[in-house]
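S.K.: quick check, what structure comes out for this input:
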Amino acid sequence: MDIQIHYRPAHSLAQVNLNANEMIRAESGAMVSHTRNIAVEAAAKNPNEGGLGSRLLKGLKRMALGGESFFTNTYTAQGGPGHVTLAPSLTGDMVVHPLQGEQLVIQGSSYVAAPDSVAIDTNFQGFKGFFSGESLFFLTATGNGPVLLNAFGAIETIDLNGEMIVDTGHLVAFTGGINYTVEKASKGLISSFLSGEGLVLKMAGQGRLYIQSRNPNEYGATVGAMLPPRAG
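M.R.: Reported below is the predicted structural model:
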């Protein structure tokens, strides 16, 4: 399997080249095109989550709390090599993280695709997620294989060894050697909110960190304020 990313960073498109009988599992709605010999099948998020009832309950949990789609599509090359192209719903960059046995923690809307050798699950953030103003759930990817991620804007890749402060709306993903805590942007709570930052994430440890150059929530609020009110 080979994944090539074109038109970076503003309008990225990933071309997943599959050998015969290879497959990629992608978020519902990510497909742009595929060759004629690609077989497409819709399935629950993670085929390793047990029976249909178990997958249904876990999928509904992710829909309600994580903002994810319930179904993914699998694309399998039959009778020879083929390819499928994938793109995110928002304008921005894409990157491939080569997962090699470690854990990758992904902000829910940044996951695009991975092969079946990578297991995707949710990781409850508890009150940290609530107070950060972001989703209560991250995705976690474990196993071996390429994980395709997307961002709003450009992606910055940081090999962290120590600490870094990241705005909550700019986090894309980080490897398992990194932990995070939610903190005020400045010493006082009022001054933190007056600064426009509010709460931030202190990322600490050693590993790889991906951040995005634009905040989709702030962008939506800015554009939304410019739109005329909807007719009643």
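S.K.: use CA for all of it now, contacts and neighbours both
M.R.: Noted.
S.K.: number of nearby residues for Gly196?
M.R.: By other C-alpha atoms under 10 Å, the residues close to Gly196 number 9.
S.K.: same deal with Leu99?
M.R.: Neighbour tally, Leu99, other C-alpha under 10 Å: 19.
S.K.: tell me if I'm right that it and Gly145 touch.
M.R.: Yes - using C-alpha atoms under 8 Å, Leu99 is in contact with Gly145, at 5.2 Å.
S.K.: so which helix or strand takes in Met203?
M.R.: Using DSSP states H and E, Met203 sits in strand 199-212.
S.K.: once you drop chain neighbours, what's closest to the residue nearest the centre of the chain?
M.R.: The centroid of the chain falls nearest to Ser110 when counting by C-alpha atoms, centre = their mean (2.0 Å). In this structure, Ser110 finds its nearest non-sequential neighbour in Asn150, 4.9 Å apart by C-alpha to C-alpha, 6 or more residues apart in numbering.
S.K.: try Thr74
M.R.: In space, Thr74 is closest to Arg25, 4.3 Å off (C-alpha to C-alpha, 6+ apart).
S.K.: need the contact partners of stretch 6-23.
M.R.: Residues from elsewhere that reach stretch 6-23 (C-alpha atoms under 8 Å, 6 or more residues apart in numbering): 1-5, 24, 74-87, 91-94, 115-116, 153-155.
S.K.: those residues in helices, which ones?
M.R.: Judged by DSSP state H, the subset of the contacts of stretch 6-23 located in helices is empty.
S.K.: can you give me the distance of the closest residue to His170 other than its chain neighbours to Asn17?
M.R.: Distances taken as C-alpha to C-alpha, 6+ apart place Gln212 nearest to His170, at 5.0 Å, with adjacent residues excluded. Distance check for Gln212 against Asn17: by C-alpha to C-alpha, to the nearest Å, it reads 26 Å.
S.K.: before we compare anything, build this one as well:
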Amino acid sequence: MDYNIEANMQFPLVTYNLLPNETVRIQSGAMVYHTGDTQLKGRLNANGGSGIGKLLRAAGRAMVSGESVFITEVSAGAQGGDLALAPAVPGTIQALEVTPGRNYYLNDSAFLAMDGTVQYSMERQSVGRAILGGQGGLFVMKTSGEGTLLVAAFGSIKEIDLQDAHDFTIDNAHVVAWETSLTYDIHLEGGGLIGSIGTGEGVVNTFNGTGKVLVQSLNLENFANMLKPFMPQPSSN
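M.R.: Got it, this is the predicted structure:
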């Protein structure tokens, strides 16, 4: 599928040049513009099934993962058409090639678009990971199929290629996506709650093995906390 990440923009758009009847699935609300007889349809964000059962699966998936109940399917008409997307936060967009031998776990809000046969499902995490991590609570997003996956980050993206890594630790809020070939452990930095408070780092993600990790330069939670003093406070009355 023909797409272009507009690298000359400070906060880039993605533009697709869709051939006749081509289809791409995008994050709900990500569309900036489209042309021609391109059509957008909201689909329930669940694999397989139909009717009320599919609705319940989509709603349950949204509750445990923080995803939208819907995903947007964009289809070009007989003449083809153009489509532009933008992520919800200012930052960077990066393409990842998904194949049967290379799949990814995605952090919350990382997904932007996918083509081909790429899809994602929810994989259950351990209770410890769910309590500490922000990656979907009890579940984490995992890709499958073949095609191009677009991910979005807050700030810039750095790609780290780990080779037989041992205990490579990244602040959990900076992790965007990582290959499923890596093992990972979410825990508190500094040896526990007191140590974590002392270092100011909080929850971290430690990777082992061989594979790719994408990290973002900015931390959305820290940014939100910086804005709190400037936000209107609710009345105590």
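S.K.: still on that earlier bit, ok, the residue nearest to His170 of structure 1 - contacts?
M.R.: Gln212 of structure 1 touches Ala151, Phe152, Gly153, Ala154, Ile155, Glu156, His170, Leu171, Val172, counting by C-alpha under 8 Å, 6+ apart.
S.K.: pick the one among the residues you listed closest to Ser54 of structure 1.
M.R.: Nearest to Ser54 of structure 1 out of these is Val172 (C-alpha to C-alpha; 27.8 Å).
S.K.: which one in structure 2 is aligned with that closest one?
M.R.: In structure 2, Val172 of structure 1 lines up with Val176, judged by TM-score structural alignment.
S.K.: which helix or strand contains that match?
M.R.: strand 175-179.
S.K.: which secondary structure elements does that strand contact?
M.R.: Secondary structure elements in contact with strand 175-179 of structure 2, counted by 3 or more C-alpha pairs under 8 Å, 6 or more residues apart in numbering; DSSP states H and E, are strand 104-106, strand 147-154, strand 203-216.
S.K.: those strands: which one's closest to Pro229 of structure 2?
M.R.: Comparing these under C-alpha to C-alpha, the one sitting nearest is strand 147-154, at 21.2 Å.
S.K.: and that closest one, which stretch of structure 1?
M.R.: Residues 145-152 of structure 1 are the counterpart of strand 147-154 of structure 2, counting by TM-score structural alignment.
S.K.: chain center to that stretch: distance?
M.R.: Averaging C-alpha positions (C-alpha atoms, centre = their mean, to the nearest Å) puts stretch 145-152 of structure 1 6 Å from its chain's average.
S.K.: contacting residues for the closest residue to Asn46 of structure 1 other than its chain neighbours?
M.R.: Nearest residue to Asn46 of structure 1 in three dimensions, chain neighbours excluded: Ile120, at 6.2 Å (C-alpha to C-alpha, 6+ apart). Neighbour list for Ile120 of structure 1: Lys45, Asn46, Leu139, Thr140, Ala141, Thr142 [criterion: C-alpha under 8 Å, 6+ apart].
S.K.: ok so, going back, check which element follows the strand holding Val176 of structure 2 along the chain.
M.R.: Heading C-terminal from strand 175-179 of structure 2, the first helix or strand you meet, by DSSP H and E, is strand 183-188.
S.K.: so which bits of that following strand are buried?
M.R.: Tyr184, Asp185, Ile186, His187, Leu188 (16 or more other C-alpha atoms under 10 Å).
S.K.: what does Gln27 of structure 2 align to in structure 1?
M.R.: Per TM-score structural alignment, Gln27 of structure 2 is aligned with Glu27.
S.K.: so its match sits right up against Val112, yeah?
M.R.: Yes - if you go by C-alpha under 8 Å, Glu27 of structure 1 and Val112 touch, sitting 5.4 Å apart.
S.K.: which of these two has more neighbours?
M.R.: A direct count of neighbours by other C-alpha under 10 Å for Glu27 of structure 1 and Val112 places Val112 higher, at 26 against 23.
S.K.: ok but the more buried one is inside a strand, no?
M.R.: Yes - assigned with DSSP: H, G, I helix; E, B strand; the rest coil, Val112 of structure 1 falls within a strand.
S.K.: surely it meets Pro88?
M.R.: Yes - counting by C-alpha under 8 Å, Pro88 is a contact partner of Val112 of structure 1 at 7.1 Å.
S.K.: which neighbours do the two have in common?
M.R.: Common contacts of Val112 of structure 1 and Pro88, defined by C-alpha under 8 Å, 6+ apart, comprise Ala30, Asn150.
S.K.: residues in contact with the nearest residue to Gln135 of structure 2 once chain neighbours are set aside?
M.R.: Leaving aside its sequence neighbours, Gln135 of structure 2 sits nearest to Asn107 (C-alpha to C-alpha, 6+ apart; 5.0 Å). Shown in contact with Asn107 of structure 2 (C-alpha under 8 Å, 6+ apart): Gly134, Gln135, Gly136, Val140, Met141, Val175, Val176, Ala177.
S.K.: can you tell me the element the fourth one falls in?
M.R.: The reference is to Val140 of structure 2. Element membership of Val140 of structure 2 [criterion: DSSP H and E] is strand 139-144.
S.K.: and the contacts of that strand?
M.R.: Outside strand 139-144 of structure 2, the residues touching it (C-alpha under 8 Å, 6+ apart) are 64-65, 98-100, 103-107, 118-125, 130, 135.
S.K.: from those, which would you call buried?
M.R.: Counted by 16+ other C-alpha under 10 Å, these give 65, 98-99, 103-107, 118-122, 125, 130, 135 as buried.
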